[in-house]
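> what follows is a predicted protein model with its sequence.
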Amino acid sequence: MVQFGAESVALAGYFGSAVGAVQHLGELFGVFAFASSGALLAVRRDFDIFGIVVLACSTALGGGVIRDLLIGRTPPAAFVDLSYLWTALLAALVIFFWHPPRRLTKGPLEVADAFGLGLFCVTGTVVAYTAGAGAPSAALLGLVTAIGGGVIRDLLGGQTPNVLRPDQIYAVPALLGAICTAVLLHFELYHAWTGALAALGAIGFRLLALRFRWRAPQARRRPEPRGHLT
């Protein structure tokens, strides 16, 4: 990758500078998208500027930090290459000064979250694979990268994480995108454009699930015995 930091150098050696640069740009776009979703949730919750920055940064960087700790990369890339932090802070400030009315933040939040989810499931898988993880493990770590920040955001924002809600098809698009990326990497078919297609597929899946209100299956509710006290 182009000289952005230690992770960039490692990816440049694995893929070449062109694909490495696209990988880094994908990560930065994902950071901006996820940070925007965290900042928008903070606006919905009427947080102050510190709360907006905290939610933006934790959403944008949380999944990558968890992934890096799991693969033994310390300190995590977010603390070495400050372009990630600056991008998250930029998104937080943009939302702080130019956000829609609180009642209209749901749509932009969901779209930003979908873009972050799709981008991170691909870039997270690539980072894990180039760090030595096998294809199955890399796909799982890509999933963790994609959903980790959103879980932190939702918990700090005082709501049930999307990944646990039956009315939010959240983990499935990320997992499919990560699996596609891992397969491409394993068979040496991963290029900038194939990675972009995997990310767009995950983003599109998530947006379609939101548009048509798809639901995940739930356990069948059994009738309570008569006289049962709740």
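That came through, no problem.
> going forward, measure contacts and count neighbours with C-alpha atoms only.
Will do.
> secondary structure element for Asp46?
Using DSSP states H and E, Asp46 is not contained in any helix or strand.
> and what of Glu188?
Using DSSP H and E, Glu188 falls within no helix or strand.
> against Gly107, how distant is it?
Glu188 sits at a distance of 37 Å from Gly107 (criterion: C-alpha to C-alpha, to the nearest Å).
> so between the two, which is more surrounded?
Taking neighbours as other C-alpha atoms under 10 Å, Glu188 and Gly107 compare with Gly107 leading, 12 against 9.
> now do the helix or strand harbouring the more buried one: which elements does it pack against?
Per DSSP H and E, Gly107 falls inside helix 106-130. Under the contact definition 3 or more C-alpha pairs under 8 Å, 6 or more residues apart in numbering; DSSP states H and E, helix 106-130 sits against helix 6-15, helix 17-44, helix 49-70, helix 135-156, helix 171-186, helix 192-211.
> can you tell me which of the ones you listed comes nearest to Asn162?
Minimum separation from Asn162 across the helices and strands packed on helix 106-130 (C-alpha to C-alpha) falls at helix 135-156, 7.2 Å.
> give the buried residues for the closest one.
135-154, 156 (16 or more other C-alpha atoms under 10 Å).
> residue nearest the centroid of this protein?
With distances taken as C-alpha atoms, centre = their mean, the residue of the chain nearest its centroid is Ala146 (3.1 Å).
> tell me if I'm right that that residue and Thr123 touch.
No - the pair Ala146 / Thr123 is not scored as a contact, 9.0 Å apart, by C-alpha atoms under 8 Å.
> then this one, side by side with the first:
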Amino acid sequence: MSELLDLVGIFVFALTGALMGVRKRLDVVGMLVLSEITALGGGVLRDLVLNVPPAAFQSLGYILTPVLATVIVFFWHPHVTKVLPAIMVLDAAGLGLFCAVGTEKALTYGLNPLHACVLGVMTAVGGGILRDILAGEIPTLLYDRQLYAVPAMVGAALRAVLFEVHLQGWVTTLAAATVAFLLRIAAMRRGWRAPLAKGVRPQD
């Protein structure tokens, strides 16, 4: 079940990477690179820090799912763009899932709660950062419009707190993921964003 949820999150993240490739007028190879790096980059970085074999290289499904997403976007990107609002909802679900799962894995490997939260957030947003850098964009994490990193931080922190009070298992992971998901959805609908420095006006 957990691997299936992982693959769903990977597929949605991969779609956003491939769509970035379309917007940047990249060829199919460039689209595939952005798709793979968006979907798998955060988890690979987490596992490298934990000094364990990256999960992305333990199953063919992790590599092939972004290939499928790239093929879909390559042939039908106008249709995919039309359902982008639904994709963004799924993206929020992937964000919540990855931040919770990443934090749990880090805690399981003995990291303290703070460091585990950092790795949980990295799992959720690391691929997007790498995608933006490769595409020549300022990473959206640096001007967190509509709160992307903050929900991941909240979800990771909640998962760490539950772990510390000895509440473990998939139910607690799902609870933390759900909180991050709902916060992200609320931010998208209400236009919430992280505060700027005092006296600095937001750009339109």
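Here it is on my side, so go on. Small disclaimer: the values here were computed from a predicted structure and weren't measured.
> average distance between the helix holding Gly107 of structure 1 and structure 2?
With mean C-alpha distance after the TM-score superposition for structure 1, helix 106-130 of structure 1 departs from structure 2 by a mean of 2.3 Å once superposed.
> and that helix, how far out from the chain's middle?
On the basis of C-alpha atoms, centre = their mean, to the nearest Å, helix 106-130 of structure 1 sits 4 Å off its chain's mean C-alpha point.
> Leu55 of structure 1 -> structure 2?
If you follow Leu55 of structure 1 across to structure 2 using TM-score structural alignment, you land on Leu34.
> follow-up on the earlier one: taking helix 6-15 as reference, get the angle to the helix holding Gly107 of structure 1.
60 degrees (axes from the mean of the first three to the mean of the last three C-alpha atoms, to 10 degrees).
> mind listing what's buried in helix 106-130 of structure 1?
109-130.
> one more: stretch 179-193 of structure 2?
For stretch 179-193 of structure 2, burial by neighbour count (16+ other C-alpha under 10 Å) applies to 179-185, 187-188, 192-193.
> next: stretch 83-102 of structure 1.
Neighbour-count burial for stretch 83-102 of structure 1, counted by 16+ other C-alpha under 10 Å, picks out 83-85, 87-93, 95-96, 99.
> and for stretch 41-61 of structure 1?
For stretch 41-61 of structure 1, by 16+ other C-alpha under 10 Å, it's 41-44, 47, 49, 51-61.
> tell me the one of the buried residues of stretch 83-102 of structure 1 nearest Thr181 of structure 1?
Distance to Thr181 of structure 1, by C-alpha to C-alpha, is smallest for Tyr84 among the buried residues of stretch 83-102 of structure 1, at 22.1 Å.
> nearest spatial neighbour of that closest one, chain-adjacent residues omitted?
Of all residues not flanking Tyr84 of structure 1 in the chain, Ala78 sits nearest, at 5.9 Å (C-alpha to C-alpha, 6 or more residues apart in numbering).
> residue contacts, Arg118 of structure 1?
No Arg there; residue 118 of structure 1 is Gly. Each residue near Gly118 of structure 1 by C-alpha atoms under 8 Å, 6 or more residues apart in numbering is listed here: 146, 173-174, 177, 198-203.
> let's see it at 10 Å
Residues counted as contacts of Gly118 of structure 1 (C-alpha atoms under 10 Å, 6 or more residues apart in numbering) are 26, 30, 143, 146-147, 173-178, 196-206.
> of these, which stay in contact in structure 2?
Retained in structure 2 by both residues aligned by TM-score structural alignment, their matches' C-alpha atoms under 10 Å are the following of these: 30, 143, 146, 173-178, 196-206.
> I'd like the helices and strands packed on helix 106-130 of structure 1 laid out as CSV, including distance to Arg220 of structure 1.
As requested, those are exported to CSV (distance: least, C-alpha to C-alpha, whole Å):
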stretch, distance to Arg220 of structure 1
helix 6-15, 46
helix 17-44, 32
helix 49-70, 32
helix 135-156, 26
helix 171-186, 21
helix 192-211, 22
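> among these, which comes closest to Arg222 of structure 1?
Nearest of these to Arg222 of structure 1, taken as C-alpha to C-alpha: helix 171-186 at 26.7 Å.
> for the closest one, name the packing helices and strands.
When contacts are defined as 3 or more C-alpha pairs under 10 Å, 6 or more residues apart in numbering; DSSP states H and E, helix 171-186 of structure 1 packs onto helix 106-130, helix 135-156, helix 192-211.
> nearest to Gln168 of structure 1, of these?
Evaluated over those, closeness to Gln168 of structure 1 peaks at helix 192-211, with 7.3 Å, by C-alpha to C-alpha.
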